[in-house]
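Novice: For reference, the sequence and a predicted model appear below.
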Amino acid sequence: MKIELGEWPVSGNGVELGSDVELAIEARGLVKRFDGFTAVDGVDLSVPKGSIFGILGPNGAGKTTTLRILLGIIDPDEGFRRVLGSEQPMQVARRIGYLPEERGLYPAMKAYEAIAFLASLRGVPLKEGRRKGRELLEEHGLGYAADRQIRQMSKGMAQQVQLLGTLVHEPDLVVFDEPFSGLDALNQGKLERMIRALAERGTTVIFSTHVIAHAERLCDRIAIIAGGKVPFAGPVDVARDRLRPQVRLETRQHDGPWRAAIPADARHEGAFWYFTLPETGIEPLLRALIEGDAGILSLSIERAGLHDAFVAIAGEAAARALEESAGEPR
């Protein structure tokens, strides 16, 4: 008999934020309208310090507008925000690194100078910025391109230079808007490792994405956004636990009293039964199967993935829009 519990937790849905958790970002009731269109509609967010927080949603859902409000680039029509302890985000701009979705560097600048220029916008002296620029390029395997002009670089290399320029001043908070767009699989992996390293050093990272895999692999907490609203914000595990785990069961016996232990809507495909784990849990199910002489050959319990949770929370239409966004060329 083979029993696999997968990643299904024995108890608990995760730990919600307590009053003692220190927040890097807090927002309540954010609303932003453009020419009568409501782009952000009552958004609440709480981002703990040192966490990796993802804003997950399709193109046009309100992700970029939300980030720009948090950064103070635009002001909300309604609502409250506090970033790194300040209700005026621009006052703490030097403690923030921001990578916008629309990438842009001066094409005639050399790579290390581009990083130094971005550092100078955050208060780093130009001489120090140039030194740090060369150090960062060397550290990330681009030392050979330090004196190359941006116009001479591939799109992927130029994006890496801008990314390093976002981090050169060692910010306390890093905000990435669709950071994985346009990167190949190798550089996406590098960026994921960089984000984890930032969080390990205590830096707060918040990024927007329309790719579920990045949010599922990286994030401690997420906000699902669709149509300018946030129907869920919290730990990834809690989002996944909105759906009950699924059971796959293989038995030696095809019928018997044990059949009463599995739901009436269980699917029988080939040698396996598929059904939602009963709310009573695994122990009563196992007991009934054993006492009913089912002859368990294998039993696995799989927790719902973030994609299924997104569908359950945001709806089929938002999920289709998310998939279409992921398939668009960037």
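Specialist: Received it, and whenever you're ready, just let me know what you need. Numbers count the residues shown, from 1 in each chain.
Novice: switch to C-alpha atoms for all contacts and neighbour counts from now on
Specialist: Fine.
Novice: Which stretches in the stretch 51-200 of the chain count as helices?
Specialist: 63-71, 111-120, 126-139, 155-167, 185-200 (DSSP state H, counting those that start in this stretch).
Novice: which secondary structure elements does the longest one contact?
Specialist: Right, the one you point to is helix 185-200. Counting contacts by 3 or more C-alpha pairs under 8 Å, 6 or more residues apart in numbering; DSSP states H and E, helix 185-200 is packed against strand 52-56, strand 204-209.
Novice: If you count neighbours, what's buried in it?
Specialist: For helix 185-200, burial by neighbour count (16 or more other C-alpha atoms under 10 Å) applies to Asn187, Gln188, Leu191, Glu192, Ile195, Arg196, Leu198, Ala199.
Novice: what about the closest residue to Glu26 other than its chain neighbours, distance to Ile55?
Specialist: Here the nearest residue to Glu26 in space, its sequence neighbours aside, is Ser46; by C-alpha to C-alpha, 6 or more residues apart in numbering that works out to 4.7 Å. Counting by C-alpha to C-alpha, to the nearest Å, the separation of Ser46 from Ile55 is 12 Å.
Novice: Equivalent analysis for Arg148, please.
Specialist: 34 Å.
Novice: More neighbours: which of these two?
Specialist: Ile55 (26 against 16; other C-alpha atoms under 10 Å).
Novice: what residues are up against that one?
Specialist: Lys63, Ile206, Phe207, Ser208, Thr209, Ile222, Ala223, Ile224, Ile225 (C-alpha atoms under 8 Å, 6 or more residues apart in numbering).
Novice: Could you rerun that using 10 Å?
Specialist: Contact analysis of Ile55 by C-alpha atoms under 10 Å, 6 or more residues apart in numbering lists 45, 62-64, 66-67, 177-178, 206-210, 215, 219, 221-225, 230, 233.
Novice: Ala215 too?
Specialist: 52-56, 207-209, 221-223, 236, 306.
Novice: ok, and here's another one to check against it:
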Amino acid sequence: MRSSVAELRVAGLVKRYPGAASPAVDGVDLTVEQGEMLALLGPSGCGKTTTLRMIAGLIEPTAGTISVDGRDLTRTPVHKRGMGMVFQSFALLPHLTVAGNVAFGLDMRRLPAAEKKKRVAEILDRVRLGHLAERRIGQLSGGQQQRVALARALVVNPSVLLLDEPLSALDAQLRESLRTEIREMQQNAGITAVFVTHDQDEALSMADRVAVMDNGRVAQIGTPQEIYENPADVFVATFIGRANLFDGELTASGVVVPGLGTLPVTSDRAHGPVTALLRPQAVRLSADGLPGTVRSASYTGDQVAYQVDAAGHTFLVDTVAAGAPLTRGDAVHLAWDDTAVRVLPPRDAS
């Protein structure tokens, strides 16, 4: 069973609620290529779930268009959009069996009984739940329920798969294993997919591209590597990961930062106030360099996250765990490559 492959386009999407001071979604433009998985990432209230629900047809947009393969679906009812959706709560029906839940969407489409039975069996085998077809939902684990919800969305051969925080109800270890499973199923089916998450690790590990949202708008869209290594502004830099940020002045020789002197950088930005970004894993403990003192150390097994006071700043430093971690008060030196420094708009402009 292979889902149809489609391109999703969202143009100028707006949602205003009566009495609200500002739009929940404010002019979102997105193109999701055929077979691509796009993550909508952002904090609570940024508009990501509202955007997804407008794409699904569960919320009517105030303005803008939604199309699949050039066909305008903006005013098309939910059941005629040809999309599949996995909800955060799974939204499974407890009075039905596993097979009954998976078949629910096919019942709505009035498929012949033989075709329905065949498709349900195929998709349950794909998600490794064929042996549980007659179980009740209450008899399943959280991970099994998540697979049922995914099977129900995929069994209708959707043109686009939509997932609303599909792993948030599960424990951390199960979430990590299911990330890989969902990604593999999406790639094997060649299906176009959009998923909402507030978890940056989830977005970076699963998506082909990430759209970071803030205040109803897309702050930046790009591959996980582009978003992480070259964020558009301070908001994206701090939401997508941990960051050392230094306010300074961009000059011909680099960014002049109080206490640190001039950080050499290559930038085509106009000279003036900027914020310099240095990721924690780009900073290393060295035999010489900028002298500092360990403020704290957090050991996580494979990594040690340090806070180091140096030159009037507190540096975040991520290192591979090797031997006993340094302790508070230890003297160290910090170093980094000039190429690791990024120049962002000043903090108050982000």
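Specialist: Here it is on my side, so go on. Owing to the predicted nature of the structure, the values given are computational and were not obtained by experimental measurement.
Novice: returning to what we had before: could you single out the most deeply buried of the helices of the stretch 51-200 of the first structure?
Specialist: helix 111-120 (a mean of 26; mean count of other C-alpha atoms under 10 Å).
Novice: Report the aligned residue range of the second structure for that helix.
Specialist: On the second structure, the counterpart of helix 111-120 of the first structure by TM-score structural alignment is residues 98-107.
Novice: what's the mean deviation for the matching stretch versus the first structure?
Specialist: When the first structure is overlaid, stretch 98-107 of the second structure sits 1.6 Å from its aligned residues on average, using mean C-alpha distance after the TM-score superposition for the first structure.
Novice: what about that stretch, distance to the chain center?
Specialist: Put simply, stretch 98-107 of the second structure sits 29 Å off its chain's centre (C-alpha atoms, centre = their mean, to the nearest Å).
Novice: Then stretch 181-190 of the first structure?
Specialist: 15 Å.
Novice: Span of that stretch from start to end?
Specialist: Taking C-alpha to C-alpha, the first and last residues of stretch 181-190 of the first structure lie 13 Å apart.
Novice: before we move on, back to that, for the contacts of Ala215 of the first structure, which one is nearest Leu99 of the first structure?
Specialist: For the contacts of Ala215 of the first structure, the residue nearest Leu99 of the first structure by C-alpha to C-alpha is Phe207; the value is 9.3 Å.
Novice: Contact partners for the closest one?
Specialist: 52-56, 63-64, 67, 98-99, 174-180, 195, 214-215, 219, 222.
Novice: 8 Å instead?
Specialist: Phe53, Gly54, Ile55, Val175, Phe176, Asp177, Glu178, Pro179.
Novice: Aligned to it, what sits in the second structure?
Specialist: For Phe207 of the first structure, the aligned position in the second structure is Phe195, judged by TM-score structural alignment.
Novice: ok, that match to Met85 of the second structure distance?
Specialist: From Phe195 of the second structure to Met85 of the second structure the distance is 10 Å (C-alpha to C-alpha).
Novice: Common neighbours of the two, please.
Specialist: Leu162, Leu163, Asp164.
Novice: So what does the second one match up with in the first structure?
Specialist: Read it as Leu163 of the second structure. By TM-score structural alignment, Leu163 of the second structure lines up with Phe176.
Novice: And Met85 of the second structure, by the same measure?
Specialist: Aligning on TM-score structural alignment places Met85 of the second structure opposite Tyr98 in the first structure.
Novice: gap between its match and Ser86 of the first structure?
Specialist: 17 Å.
Novice: of these two, who's got more company?
Specialist: Tyr98 (22 against 14).
Novice: shouldn't the more buried one be in contact with Glu178?
Specialist: No - using C-alpha atoms under 8 Å, Tyr98 of the first structure is not in contact with Glu178, being 11.2 Å away.
Novice: Quick one: closest of the helices of the stretch 51-200 of the first structure to Glu324 of the first structure.
Specialist: helix 63-71 (15.9 Å).
Novice: Can I get the contacts of Ala215 of the first structure in CSV including distance to Gln159 of the first structure?
Specialist: Listed next are the contacts of Ala215 of the first structure as CSV, based on distance: C-alpha to C-alpha, whole Å:
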residue, distance to Gln159 of the first structure
Ile52, 21
Phe53, 21
Gly54, 20
Ile55, 21
Leu56, 21
Phe207, 16
Ser208, 16
Thr209, 16
Arg221, 26
Ile222, 25
Ala223, 26
Val236, 28
Leu306, 28
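Novice: so which of the residues you listed comes closest to Glu250 of the first structure?
Specialist: Leu306 (26.0 Å).
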